[in-house]
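In: Okay, predicted coordinates and the sequence, questions at the end:
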Amino acid sequence: MKLPDTAHTSRPWRIHEIAHDFRLYDVWALPTPGGPDDFPRLVRNTAAGDTSDNPSWIARTLFAIRWKLGKLFGWDSPKAGVGSRVPTLRDRLPRDLREGPTGPEFDRLPFTSVYLTEDEWASEMANSTMHGVLHLGWVPDGSGGHRGQLAVLVKPNGLFGKAYMAAIGPFRHLLVYPPLLRGIAREWQESA
């Protein structure tokens, strides 16, 4: 379920001090009911994710097209990534987070873990269009349990990046996120 921005901005997440110059694009409640200690499972499931196994053929097709266009136009080349075109957010971390765990590495997606706490995980990716942050939090669900919360923060790269993010907005909300959330729910139940 899509949430208002305040579901993310009102929480005392550490990402606010690190990615203050990024724009919050999306906040979603994840269908991952659990207890206070289930956050590590959500992090592991996310790091093992892959766009090619999305339950929606439309979403799989859109991701495949995006990866092909990225390859064709060089959007995803190493020189456009984290540590090349943009510095890693790890350079911004306060000492306690820098010395703490980063979190798992992704199996198939082009993200790199930045930091991990007991209820928050941030990872980043960059390409020619943007520098993005995938932020997961573990929040009380209002009925005695907990659930995951996903936030996407982005710093577009110039006018092209802004136009690109605007163009993909409807696709993200209508064709990508709904099946993605269904897939997360299925994986959550299977990994219980």
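Out: In hand now; what should we look at?

In: alpha carbons only for contacts and neighbour counts from here, please
Out: OK.

In: got the contact list for residue 160?
Out: residue 129 (Cα atoms under 8 Å, 6 or more residues apart in numbering).

In: That one: which element?
Out: Assigning secondary structure by DSSP states H and E places residue 160 in helix 158-171.

In: and after that helix, which helix or strand comes next?
Out: Next along from helix 158-171, by DSSP H and E: helix 177-190.

In: if I look at the spatially closest residue to residue 141 that is not a sequence neighbour, how far off is residue 30?
Out: Nearest residue to residue 141 in three dimensions, chain neighbours excluded: residue 147, at 5.9 Å (Cα to Cα, 6 or more residues apart in numbering). Computed as Cα to Cα, to the nearest Å, the residue 147 to residue 30 distance reads 6 Å.

In: Near residue 111, how many residues? Count them for me, please.
Out: Neighbours of residue 111 under the rule other Cα atoms under 10 Å: 20.

In: repeat for residue 173
Out: Residue 173: 12 neighbours (other Cα under 10 Å).

In: got the contact list for residue 114?
Out: Residue 114 neighbours (Cα under 8 Å, 6+ apart): 89, 90, 102, 103, 121, 122, 123, 124.

In: Any buried residues in the lengthiest helix in the chain, and which?
Out: For the chain, the longest helix by residue count, based on DSSP state H, is helix 57-73. Neighbour-count burial for helix 57-73, with 16 or more other Cα atoms under 10 Å as criterion, is recorded at 59, 60, 62, 63, 70.

In: Of the contacts of residue 114, which is the most crowded?
Out: residue 121 (27 neighbours).

In: one more structure, for comparison:
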Amino acid sequence: MRLPRTAHTSRPWRIHEIAPDFKIEDVWRMPTPGGPDDFPHLVDQMANGVEAHRSAAVSRFLFAVRWKLGAVLGWDSFDASLGARVPTLRDRLPADLREVPRGPDLKGVPIPFLSVYQTHDEWVAEMANRTVHGLMHVGWVPDTKAPGGYRGQMTVLVKPNGAFGTLYMAGIKPFRYLGIYQQMLLALGREWRATAARRSTAETTRTTGTTGR
């Protein structure tokens, strides 16, 4: 479910101070209810299970078309990537965020999506090509529908590359809303529910120090 931008701007995320020049494109409620310590599980699932959002035929088709166009038109070439066309956002990090573990990169995506930082309730990954410098911000927020519970919240922030990048983002918006994000979040929610028992066992082991043997 899409959320208003204030769902992101009203929270004290570190990303506000690091990327004030990026525009909020979307904010999404994630179907990932959990407890206060479940955020690392969500980050791990998103980093290692990103192919899940291609499970629907619509998403597979849209991704295939996009990557084919990118290859033909050179949108995703190396000279347009992070460290080439634009510097990585890690260059902006304050000292305390540079010293913590960076977090995992996304696997299984044609364009490198590299982690910028991860805290106890935030994870940011970035990508760049000839159209845009984009950020995926995932946060862990109190769940108003489950007192005492938490859930994931995903925000997409972008800095389009000139007029062409602005037109590109406007052109793909209907496809993102109708085919990509919704299917990705549905698949993410199914996997999250399927691994609930594993998370519960891991939490019990962590808090009791037992192995179940």
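Out: Okay, I see it. The shown structure was predicted, so the numbers you read here are calculated from the model rather than taken from an experiment.

In: hang on, the earlier thing: turn the buried residues of helix 57-73 of structure 1 into TSV, columns for distance to residue 153 of structure 1.
Out: Output for the buried residues of helix 57-73 of structure 1, formatted as TSV (distance: Cα to Cα, whole Å):
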residue	distance to residue 153 of structure 1
59	20
60	22
62	20
63	19
70	20
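
In: Going by distance to residue 135 of structure 1, which of the residues you listed wins?
Out: Residue 135 of structure 1 has its nearest neighbour among these in residue 63, at 19.9 Å by Cα to Cα.

In: Pretty sure the closest one sits against residue 53.
Out: No - assessed by Cα atoms under 8 Å, residue 63 of structure 1 is found out of contact with residue 53, at 10.4 Å.

In: does the most centrally placed residue in structure 1 count as helix, strand or coil?
Out: Residue closest to the average C-alpha location in structure 1 (Cα atoms, centre = their mean): residue 134, at 2.2 Å. The local conformation at residue 134 of structure 1, judged by DSSP: H, G, I helix; E, B strand; the rest coil, is strand.

In: how about residue 130 of structure 1, what's its partner in structure 2?
Out: Mapped onto structure 2 by TM-score structural alignment, residue 130 of structure 1 lines up with residue 132.

In: Its match - nearest residue in space that isn't next to it in sequence?
Out: residue 160 (4.2 Å).

In: ok, so what distance separates that neighbour from residue 95 of structure 2?
Out: 28 Å.

In: So between the two, which is more surrounded?
Out: Legend: neighbour count by other Cα under 10 Å for residue 160 of structure 2 and residue 95, higher for residue 160 (21 against 8).

In: mind listing the strands for structure 2?
Out: Along structure 2, counting by DSSP state E, strands occupy 23-29, 114-118, 122-128, 132-142, 150-160.

In: In TSV: those strands, plus distance to residue 177 of structure 2.
Out: Output for the strands of structure 2, formatted as TSV (distance: least, Cα to Cα, whole Å):
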stretch	distance to residue 177 of structure 2
strand 23-29	9
strand 114-118	23
strand 122-128	20
strand 132-142	16
strand 150-160	12
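
In: and the contacts of residue 114 of structure 1, which two are the farthest apart?
Out: 89 and 103 (13.9 Å).

In: So which bit of structure 2 is the helix holding residue 160 of structure 1 matched to?
Out: Going by TM-score structural alignment: helix 158-171 of structure 1 matches residues 162-175.

In: average offset between that stretch and structure 1?
Out: On superposition with structure 1, the mean distance recorded for stretch 162-175 of structure 2 (mean Cα distance after the TM-score superposition for structure 1) is 0.5 Å.

In: Could you pull out the buried residues of that stretch?
Out: Neighbour count says stretch 162-175 of structure 2 has 165, 169 buried, by 16+ other Cα under 10 Å.

In: Ok, stretch 72-84 of structure 1 next?
Out: Of all the residues in stretch 72-84 of structure 1, those buried under the rule 16+ other Cα under 10 Å are 75, 76, 80, 81, 82.

In: ditto for stretch 88-108 of structure 2
Out: 88, 89, 90, 93, 97, 102, 103, 104, 105, 106, 107.

In: Give me the spatial nearest neighbour of the first one, chain neighbours excluded.
Out: Take residue 88 of structure 2 and drop its neighbours on the chain: the residue closest to it by Cα to Cα, 6+ apart is residue 82, 5.7 Å away.

In: what sits against the one you found?
Out: Residue 82 of structure 2 touches 88, 127, 128, 129, counting by Cα under 8 Å, 6+ apart.

In: So the third one versus residue 8 of structure 2, what's the distance?
Out: Think residue 128 of structure 2. Distance, residue 128 of structure 2 to residue 8 of structure 2, by Cα to Cα: 22 Å.

In: okay, the two: which has more neighbours?
Out: Per other Cα under 10 Å, whichever of residue 128 of structure 2 and residue 8 has more neighbours is residue 128, with 30 against 21.
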